[in-house]
Each structure stands twice: as C-alpha cells, then as structure tokens.
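# kindly generate the corresponding structure for this input.
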Amino acid sequence: MSKTAKLYRMVMDKHVCPYGIKSKHLLESKGYSVEDHWLTTREETDAFKREHDVQTTPQTFIDGKRIGGHEALREFFGKARDPNKKTYRPVLAVFAVGLALAVSLSLFSFGTAFTVRTAEWFVAFSMAMLAMLKLQDVEQFSTMFVGYDLLGRRFVPYAYAYPYLEATAAVLMAGRILPWISIPVAFVIGSIGAISVFYAVYIQKRDIKCACVGGSGNVPLGFISLSENLAMVGMAIWMLVRPTM
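Predicted structure coming up:
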C-alpha cells in the first residue's frame, strides 16, 4: 500500500522555500507519494497559517495528522539534529580537504601522491583554511579564544591578531617564502596554543568549545584542537632543520 503525505510550501516567483524542497525530498526518500500544495502568494500563505494555527511553512500532514515543519519532519523520521551536540566534523573536514589538495598538488608536481612536500602542503593548507574560518568573524572568534588561551586572556589584541598571524604563516609556508617570518610566527602561536589547550583540557579538565574553526562551530576543545597547534610547531621546526628542499 502506497504511503501518501500532503505538503504545503511556499513557491513564489521570487521565493521558493528551501525547507519545503528539503521536506519534499525527505518524504520521497522515505517512500511517500507527496501531494505537493504550493502557496503562491503571501495572502495565500497567511491564510493557510491562520487556518491551521501555525507560525511557519512548510507543513506536512501524514494520515490526516499534522507533523509540522522540516525539523519536525526530521524528528518524525528519527533524523532529528541536536544543535548543541559537539562534533569534530568541521575540523576533520578541513584536514581531509587539506590532505586531498596536498596529494593532488604532489601528483601534479612530482608524479606521486606522498612526498615530503605533501606533508608540508597538508599542514600549510589546513592552517590556511582554519585561519580563513576564523577570519569570517574575528570578533566572535576572539571571544571564544580568550576563554582558554593563556596569552589571549592577558593581552586581548593577541586574540584579534591570531587569525591573521596563522593565515600569514600558512601562506608563506605553503610556498616556503620568507621563512624568517613564517617559522617564528608558527612556532610562537603554535606553542602558546598547545600549552593553553593542554592546560585547559588536561590540567583544568574544562569542557568548553574550541575556537579553531571560528566562532560558529561546536567543536570541543581537546586532542584534535591540540593537534592543530602541534602541527604548526612541528612545521616550524621542520622548516628550520630543512631550510631547502
């Protein structure tokens, strides 16, 4: 027996509700035949909301029962998201893309995937992407950063400067340009960061969010956060002992 659902969503010339599209896709992926009702004007949408005493659209009905909007529909199918759930996904995504870029460039340059330059590019590209995420909202990043960084809480301008320092070191290291700038910058900020994370996580046993992907992520401060700083320190030391390739 086929399963049928009724979906009411906004579809107008200048606005098509993205949650309506996702709701339709979710229903169809679960084997439902969707009676897709378009609300094509603001007046029609407002009348629908009044009739069903709801504040938002889309709205899904299954077996005559109102399920609700997109998030309610996800919950109905056991796919609810916890906005407060901590996850390392943002950092792991950066590392994965950084590694893929490094491997691709190594294949192009040397004809093989894994070289010394692959490792260098992986660190540099990952640093650059993490810095870019911080630079999207330096104010929010700095607020989170001073919560655990030992230098940032004592000298707030350092919290604002950190993303720019990290980005500068990353770009220069990627091309091994101006090592007399990139090496000390990466070593200093990486060392301070590593000590700060270690102290907050392993000494104070604090359960807080990391500012490593900027202020928008819900990444827990921990070993993955520590690895970012250790990688910077390691890269600086490596470039110091191997100044040329």
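# going by C-alpha atoms from here, please, whenever you check contacts or count neighbours.
Fine.
# so how far is the one helix or strand residue 239 maps to off the chain centroid?
Assessed by DSSP states H and E, residue 239 sits inside helix 223-241. Relative to its parent chain, helix 223-241 has a centroid offset of 21 Å by CA atoms, centre = their mean, to the nearest Å.
# this one next, for a side-by-side:
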Amino acid sequence: MSKDARDCADVTADPVTAANGKTAVLYRMALPSHLCPAGQKARWLLERHGYEVDDRLFRERSEVDAFKKSHDVPTTPQAWIEGERVGGYDDLRQKLTNYDPDATTYKPVIYLFAVAAATALILSIGFLGAVTWQTLGWFISVSMILLGMQKLRDIESFTTMFLNYDLLAENG
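Below is the predicted model:
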C-alpha cells in the first residue's frame, strides 16, 4: 500500500535518493481549488505497476512555481523512479507501458463499429424479432451518427480538413 499523501510537498528531501527499488517519488498539485488529474493518473499508474508511492503534494501555487523553477521543469506532476527523474505523466506512461503517442491505433474505430453493430442487432431483434437486411441499414445509420459525433470533438480541425477537400475554396 502506498504512503499517505503528505500535507505538503517535502521539497528539501532529495527525490533521487528516496526513489529506490519499488518506491517512486511523485510531486503533484493538490491545491484547494484544483486537484491535478494528471497527478492522480500518475499515482494510479505507479501503484498499478507495483510501486510504493511517496506522494508529495503541493498545497499552494507558490510551492508549485518554486518546485518547477528549482527542477527546471515546465509542469507537474513529476515522478522519480530508481533514482532518476522520469518526468510528467506522459513520460511516465511511456516508460511504464511503452505507450507511443504517435503510433496509429484503430481501437477507437473498432469500438465505434462494434457499438454500432450491437445497436443495430438490438434494434433489429427488438423491433423485427430477427436479424434481417434492415439490420445492415441500421448498422450503417448508427455508424454514420457515431462518426458524425466524432467530428464534434474538434470542430476547428474538422472545418480545416473539410476546406482541404473543397475545390471551390481552393480557387477562391
């Protein structure tokens, strides 16, 4: 079980010497008005991979700013494992899970089509009592709705992409 979070970050203790074996040192924000989600995810990831977390919380903004300046880091959380600084949450995730943010993954699209297929089957069996050709129509319809919703996640990017395919906008 990990150590309880401290009332405030111990910036005087050297994280390099404290981060040995299966103990990781994690500095993260827990301000009265903001609990850092990346810090929470970093702690969960460390615990999931069997590390005892020496959790050092910043309770005031001035502590965060002083820490970032003294360690020359742009952000918190910051983690140390086996005597060396790993970095923030993204760096920690890459180290512990071999996650590659630039790798192409088709999992979201596969999940989207799986949900569309399940929805079409449920609609078909619910309304018609059997799987018919209408199931394929519902699958396509639900897929188009879900794909359209994906575009709403980043409208700016979608409109820019759309303009790249608009021949009239190119000549304008």
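# any idea what the TM-score is?
After superposition, the two chains reach a TM-score of 0.74 (TM-score structural alignment, normalised by the length of structure 2), with 150 aligned residues with a CA RMSD of 2.4 Å.
# quick revisit: and the helix holding residue 239 of structure 1, which residues are buried?
Buried residues in helix 223-241 of structure 1, counted by 16 or more other CA atoms under 10 Å: 224-226, 228-237, 239.
# and residue 30 of structure 1, what pairs with it in structure 2?
Using TM-score structural alignment, the partner of residue 30 of structure 1 in structure 2 is residue 49.
# for its match, which non-adjacent residue is spatially closest?
Closest residue to residue 49 of structure 2 apart from its sequence neighbours, by CA to CA, 6 or more residues apart in numbering: residue 96 at 7.5 Å.
# now that neighbour: how far from residue 90 of structure 2?
Per CA to CA, to the nearest Å, residue 96 of structure 2 is found 10 Å from residue 90 of structure 2.
# so those two - more neighbours on which side?
Neighbours per residue (other CA atoms under 10 Å) separate residue 96 of structure 2 from residue 90, with residue 90 holding more: 15 against 12.
# once you drop chain neighbours, what's closest to the equivalent of that one over in structure 1?
Aligning on TM-score structural alignment places residue 90 of structure 2 opposite residue 71 in structure 1. Excluding the flanking residues, the one nearest residue 71 of structure 1 by CA to CA, 6+ apart is residue 80, at 6.8 Å.
# which other helices and strands does the longest strand seen in structure 2 contact?
Longest strand in structure 2, counting residues (DSSP state E): strand 23-31. With contacts taken as 3 or more CA pairs under 8 Å, 6 or more residues apart in numbering; DSSP states H and E, strand 23-31 of structure 2 sits against helix 15-18, helix 37-48, strand 52-58, strand 78-81.
# now find how far off-centre the first one is within its chain.
In this view, helix 15-18 of structure 2 has its centroid 27 Å away from the chain centroid, taken as CA atoms, centre = their mean.
# name the helix or strand for the aligned residue in structure 2 for residue 80 of structure 1, please.
With TM-score structural alignment as the matching criterion, the partner of residue 80 of structure 1 in structure 2 is residue 99. Using DSSP H and E, residue 99 of structure 2 sits in no helix or strand.
# wait, isn't residue 99 of structure 2 in contact with residue 93?
Yes. Taking contacts as CA atoms under 8 Å, residue 99 of structure 2 lies within contact range of residue 93: 6.3 Å.
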